[in-house]
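Colleague: Sequence first, then the predicted structure, then my questions.
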Amino acid sequence: MGKIFDPVFMIHSFPEVLQALPTTLFIAFMSAVIGLVIAFIVSFIRYANIRILSPLAKVYISFIRGTPDLVQIMLVYYGIPLFLKAINAKFGTAFDVNGVPSIAFAIVALAINAGAYMSETMRSSLLAVDAGQLEACYSVNMTRLQALRRVIVPQAIGIAIPPLSNSLISLIKETSLVFTISIIDIMAQAKIVGSRSFRFFEIYVVVSIIYWVICAIVAFALSKVEVYARRYERKVDK
């Protein structure tokens, strides 16, 4: 009878699993950047209550919140090729449906998901800034855009960073789902390594440690960003 738990195998598995770390980090980084752009656009649409666009933004957020992440990945993975085929049939274009890499589908799906959650964080942060400051900006002849850019948004960013940090950490963990669309990320690499000896418990301990360390580093870095972003806030003596 073999060992119930093999720490030596676990230690030796780290280098092999870490080979897929760049793929995981790339997906997380690109999804975060695109997700933040989506979040900024959607949050301002809802904050300004733009007609037609604001209700559409609400539907988008509601759909993302109400469906599993894995389902969203599958919808993008199977939906984009159908969309490209429909464009080719309609307009006679020649988009290479099979030429789109799986990693692109993963980034799009995770960015759409993250954008919905982060947009609500940004909108609530904009609303948290005292409305009187906007009126004060108008009193010195600032336009709405100038007031947002110079006064409201800088304060909202400081408020938004802690919940945005949680969203970014969640995004990193959600990359563990992309192995379902044939991407060799940390999870997929772990399954490959674990299947050789059927030491799946040990290999998932390795995966847990890797994700934990990554998230801890990101959380630490974002805490420093928060301190920098809020450096001009008035300190209240205790």
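Modeller: Nice, thanks for sending it over. Please read all numbers here as calculations on a predicted model, not as lab measurements. Residues are numbered from 1 along each chain as shown.

Colleague: Going by C-alpha atoms from here, please, whenever you check contacts or count neighbours.
Modeller: Will do.

Colleague: What residues sit buried inside stretch 181-199?
Modeller: 183-194, 199 (16 or more other Cα atoms under 10 Å).

Colleague: and Phe9, how many residues sit next to it?
Modeller: Each residue near Phe9 was counted by other Cα atoms under 10 Å, and the total is 14.

Colleague: Let's verify the nearest residue to it once chain neighbours are set aside: helix, strand, or coil?
Modeller: Distances taken as Cα to Cα, 6 or more residues apart in numbering put Glu202 closest to Phe9, at 7.5 Å, once the chain neighbours are dropped. Glu202 carries the three-state label helix when classified by DSSP: H, G, I helix; E, B strand; the rest coil.

Colleague: Hmm, Met10 and Glu202 touching each other?
Modeller: Yes: in this structure, Glu202 sits in contact with Met10. The criterion is Cα atoms under 8 Å, and the distance is 5.3 Å.

Colleague: Comparison target below:
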Amino acid sequence: MGKIFDIKTVWTAIPQLLQYLPVTLEITVLSMVFGLILGLLLAIIKINRVPVLTQITTVIVSFVRGTPLIVQLYLSYTGIPLLLKYYNYEHGTNLNVNEVPALLFVLVTFAINEGAYNSENIRAALQSVNKGQIEAAQSLGMTYSQVLRQIILPEAFVVALPTLGNTLIGLLKGTSLAFVCAVVEMTAQAKIFAGVNYRYFEVYLALAIIYWGVTIIIEQLIHLIEKKIAIPENVKLRSRKAGDWL
């Protein structure tokens, strides 16, 4: 049995792979931050039905949601160098395509992907805010940007948090495709490490354990945040009554 399955390799592989966990977390956090910003912009454009931009946003979201993430990574990995070459040709510059960090391809792809998916979640959360509260705030002389910052976004965040938490976990697991763009994170390192000792099952089992552990930690953090920012039922009731009265 020891020749078929070697438990020692699992415990040996875990610290080896954990060395690349910071790369995985860096991709996850940065992509989520930029994805949230982009998702919010796309959601606001769609809610306000901005001419031209709404149509462009709809096409982008449809394309991203209708194509595999790995294909989007290939498009980024091959498309950004083409854009740089075109820029060099048009402006007479000499930007070196080879100096573009591989991490940039991954971050651009994941940020756009997250932005497209988050836009629909954020849009639904924004539209769930009681209109009576918005009208009451505007009647007090608050501008739209003030209402957005002080009323709409805080309440929408409470509604969107569970879905965004699931999206974050999906993003963490999706970073395993970063090796497509020559970024060495945990999954890429697992492939390298397994290719040395040929213990593929044991190494990938160690990788699965790490992803599982990190996912559990993220889930617990999300639950803690949900409890901390949860709106008390009595506040919800007063808010609902105020909206009905208006």
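Modeller: Done, it's in. Note that the structure is predicted; figures quoted are calculated from it, not measured.

Colleague: on that earlier part again, tell me which of Glu202 and Met10 of structure 1 has more neighbours.
Modeller: Using other Cα under 10 Å as the criterion, Glu202 of structure 1 and Met10 rank with Glu202 on top: 21 against 18.

Colleague: can you pull the contacts of that one?
Modeller: The neighbourhood of Glu202 of structure 1, defined by Cα atoms under 8 Å, 6 or more residues apart in numbering, consists of Phe5, Asp6, Pro7, Phe9, Met10.

Colleague: coming back round to it: sitting in helices, which of the buried residues of stretch 181-199 of structure 1 do you find?
Modeller: Assignment to helices by DSSP state H places the following of the buried residues of stretch 181-199 of structure 1 there: Ile186, Met187, Ala188, Gln189, Ala190, Lys191, Ile192, Val193, Gly194.

Colleague: now, which of the residues you listed sits nearest Ile80 of structure 1?
Modeller: Ala188 (23.0 Å; Cα to Cα).

Colleague: Now do the same contact list for the nearest residue to the closest one once chain neighbours are set aside.
Modeller: Setting aside the residues directly before and after it, Ala188 of structure 1 is nearest to Phe179 in space (Cα to Cα, 6+ apart), at 5.3 Å. Taking Cα under 8 Å, 6+ apart as the criterion, Phe179 of structure 1 is in contact with Asp185, Met187, Ala188.

Colleague: again, but for Val129 of structure 1
Modeller: With Cα under 8 Å, 6+ apart as the criterion, the residues that contact Val129 of structure 1 are Ile152, Gln155, Ala156.

Colleague: re the thing from before, let me have the contacts of Phe179 of structure 1 in a markdown table, extended by distance to Met142 of structure 1.
Modeller: A markdown table is the format used below for the contacts of Phe179 of structure 1 (distance: Cα to Cα, whole Å):
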| residue | distance to Met142 of structure 1 |
| --- | --- |
| Asp185 | 49 |
| Met187 | 51 |
| Ala188 | 53 |
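
Colleague: And the buried residues of stretch 181-199 of structure 1, which is closest to Tyr211 of structure 1?
Modeller: Each of these was checked against Tyr211 of structure 1 using Cα to Cα; the closest is Ile186, at 9.0 Å.

Colleague: Could you check which residue of structure 2 pairs with the closest one?
Modeller: If you follow Ile186 of structure 1 across to structure 2 using TM-score structural alignment, you land on Met186.

Colleague: ok, its match touching Ile14?
Modeller: No: applying Cα under 8 Å as the test, Met186 of structure 2 and Ile14 come out as separate, 9.9 Å apart.

Colleague: For the two, list the residues in contact with both.
Modeller: Leu207.

Colleague: Verify the contact between Leu168 of structure 1 and Ser31 for me.
Modeller: No: between Leu168 of structure 1 and Ser31 there is no contact under Cα under 8 Å: 9.4 Å.

Colleague: what sits in contact with each of these two?
Modeller: Ala114.

Colleague: out of the two, which sits in the more crowded spot?
Modeller: Remark: of Leu168 of structure 1 and Ser31, Ser31 carries more neighbours, 27 against 23, as counted by other Cα under 10 Å.

Colleague: Find the nearest non-adjacent residue to the more buried one, please.
Modeller: Of all residues not flanking Ser31 of structure 1 in the chain, Ala111 sits nearest, at 4.4 Å (Cα to Cα, 6+ apart).

Colleague: tell me which element Leu95 of structure 2 is part of?
Modeller: Assigned by DSSP states H and E, Leu95 of structure 2 belongs to no helix or strand.

Colleague: any idea how far Pro162 of structure 2 is from it?
Modeller: Separation of Leu95 of structure 2 from Pro162 of structure 2 (Cα to Cα, to the nearest Å) stands at 43 Å.

Colleague: Give me the more crowded residue out of those two.
Modeller: More neighbours surround Pro162 than the other of Leu95 of structure 2 and Pro162, with 16 against 13 (other Cα under 10 Å).
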